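> Provided below for reference: sequence and predicted model.
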Amino acid sequence: MAARIERLVTSGQFSLDGGTWDVDNNVWLVGDDHEVIVIDAAHDADAIAEAVGDRRLTAIVCTHAHNDHVNAAPLLAERTGAVIWLHPDDLPLWHQAHPDRDPDAWLTDGQVIEAAGADLTVLHTPGHAPGAVCLYDPGLGALFSGDTLFQGGPGATGRSYSHFPTIIDSIRDRLLVLPPETKVHTGHGDPTTIGAEAPQLDEWIKRGH
């Protein structure tokens, strides 16, 4: 059975630099009827565990460590035995949310995470956060972009640990080179495609300066 993609939307709060905002997050599940990977365990471990059901949860992959993307990860891992993966450059952000627990394993650029026939290649795409990653599966024609790329532009870079020129470089060099039909599954909001976003690069750069 081929891997499939499922989306769960959870709600909670994002906090950074002394501010707090209400947010809705996309939690992505990639797998089949037997095993599954969770991308970004946001806000509600109960709801995510219910979506996983009786399948084996092999990994919880964090696209970055802002609290709204990782706040349910330790509890979900405790319940399921899954391994929490994070890029090491985001450890300072992780510790803002979880000061007493480290991730279980470190993501590296080019690493492939496998589950249920899916092969998710890790692309290190700093800018929104130092350790931000995207996950690309050519077989599924899918990119999981976290908060690096959205419908209509790059992720926010106005807060600590973020940098606008870096996110532009990441998107241009790592993401816009993917096939234009690649579907982009974002950390918040609606999906898009590489082909829909690529023509807007110059406009993003103008707006960002």
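Cool, the structure landed.
> For the rest of this, base every contact and every neighbour count on C-alpha atoms.
Noted.
> Please tell me how far residue 100 sits from residue 18.
Distance of residue 100 to residue 18, computed by C-alpha to C-alpha, to the nearest Å: 20 Å.
> Would you map the strands across this protein?
In the chain, the segments counted as strands under DSSP state E are 4-16, 19-31, 35-39, 56-61, 83-86, 105-106, 112-115, 118-124, 133-137, 142-146, 149-150, 153-154, 183-186, 192-193.
> What are the contacting residues of the fifth one?
When contacts are defined by C-alpha atoms under 8 Å, 6 or more residues apart in numbering, strand 83-86 is touched by residues 58-65, 73-74, 77, 103-107, 131.
> ok, residue 133 - contacts?
Per C-alpha under 8 Å, 6+ apart, neighbours of residue 133: 63-64, 87, 122-126, 145-146, 148.
> Residue 41 too?
When contacts are taken as C-alpha under 8 Å, 6+ apart, residue 41 is in contact with 27, 48, 60, 62, 69-73, 76.
> Try it again at 10 Å.
8, 10, 25-29, 47-49, 60-63, 67-77, 84 (C-alpha atoms under 10 Å, 6 or more residues apart in numbering).
> structure B:
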Amino acid sequence: MAARVEHLVTSGTFSLDGGTWEVENNVWIVGDGAEAVVIDAAHDPDAILAALDGRTLRAVVCTHAHDDHIGAAPALAAATGARILLHPDDLPLWKLTHPDHHPDGELADGQTLTIAGTDLTVLHTPGHAPGAVSLHAPDLGTVFTGDTLFAGGPGATGRSFSHFPTIIDSIRDRLLTLPPETVVRTGHGESTTIGAEAPHLEEWIRRGH
């Protein structure tokens, strides 16, 4: 059976720099009827476990280490035996949420994760966070961008560990070079396509200055 993409929305809070906000997060499950990976274990490990429905969880892949994207990762890993994978540049952020639990493995630019016969290529796309990554699955015609690229523009860069020129570079050089029909599955909100977002790059740059 070919890999498929499943979508779960979980709710909770995001806290950084002394503020806390209510948020809804997209959790993405990629796999088949036997095995899967979870992209961003947000808020609710029980809901994610229920969605897995007994399948073997191979990895919990973190697009970045803001607390709303990794809050459920240790509990989900403990329940399933899956490894938590994070880009090492986001370890300082990770430790703000889980100081006593280290990720099990590192993500690196160009690395390939294979699940249910489908390759996910890691693209290092910093800016929203230093170790932010996107995951490109060409066979599925999709890219999982975390909080780097949304429907309507780049992720936020107004808080600690973020940098606007860097996120623009990441989007221009790593994401907008993908085929225009590629579906962009985001960390929050609605999906979009590369083709829908690409014409707005210059407008985002003007807005950001």
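Now that the structure is in, tell me what you want to look at. Predicted model, so just to flag it, every value in this text is computed and none were measured.
> re earlier: and of the contacts of residue 133 of structure 1, the nearest to residue 202 of structure 1?
residue 148 (16.5 Å; C-alpha to C-alpha).
> Near that closest one, how many residues? Count them for me, please.
28 (other C-alpha atoms under 10 Å).
> My guess is it contacts residue 176. True?
No - counting by C-alpha atoms under 10 Å, residue 148 of structure 1 stays clear of residue 176, with 12.0 Å between them.
> Identify the contacts common to these two.
Common neighbours of residue 148 of structure 1 and residue 176 (C-alpha under 10 Å, 6+ apart) are residue 170.
> residue contacts, residue 163 of structure 1?
Applying C-alpha under 10 Å, 6+ apart to residue 163 of structure 1 gives the contacts 126-130, 156-157.
> returning to what we had before: buried among the contacts of strand 83-86 of structure 1? Make that a PyMOL selection.
Applied in PyMOL, the following selects the buried portion of the contacts of strand 83-86 of structure 1 according to 16 or more other C-alpha atoms under 10 Å:
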select buried, resi 58+59+60+61+62+63+64+65+73+74+77+103+107+131
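> Apart from its neighbours in sequence, what residue is nearest residue 6 of structure 1?
With sequence-adjacent residues excluded and distances taken as C-alpha to C-alpha, 6 or more residues apart in numbering, residue 6 of structure 1 is closest to residue 29, at 5.0 Å.
> What's the separation between the one you found and residue 152 of structure 1?
Residue 29 of structure 1 is 24 Å from residue 152 of structure 1, by C-alpha to C-alpha.
> neighbour-wise, which of these two wins?
residue 29 (24 against 13).
> Wait, the more buried one touches residue 55, no?
No - counting by C-alpha under 10 Å, residue 29 of structure 1 does not reach residue 55; the two are 11.1 Å apart.
> Spit out the residues that contact these two alike.
With C-alpha under 10 Å, 6+ apart as the test, residue 29 of structure 1 and residue 55 both reach 35-37.
> from those, which single one is nearest residue 208 of structure 1?
residue 37 (34.3 Å).
> just checking, what residue in structure 2 corresponds to that closest one?
Taking TM-score structural alignment, residue 37 of structure 1 has residue 37 as its aligned residue in structure 2.
> list the contacts for its match?
Contacts of residue 37 of structure 2 by C-alpha under 10 Å, 6+ apart are 28-31, 52, 55-61, 82-83, 113-116.
> Leaving out the residues flanking it, which one is nearest to it?
Residue 37 of structure 2's closest residue in space is residue 59 (C-alpha to C-alpha, 6+ apart), at 5.0 Å.
> you'd agree the one you found is up against residue 74?
No - Residue 59 of structure 2 lies out of contact with residue 74 (C-alpha under 10 Å); the separation is 11.4 Å.
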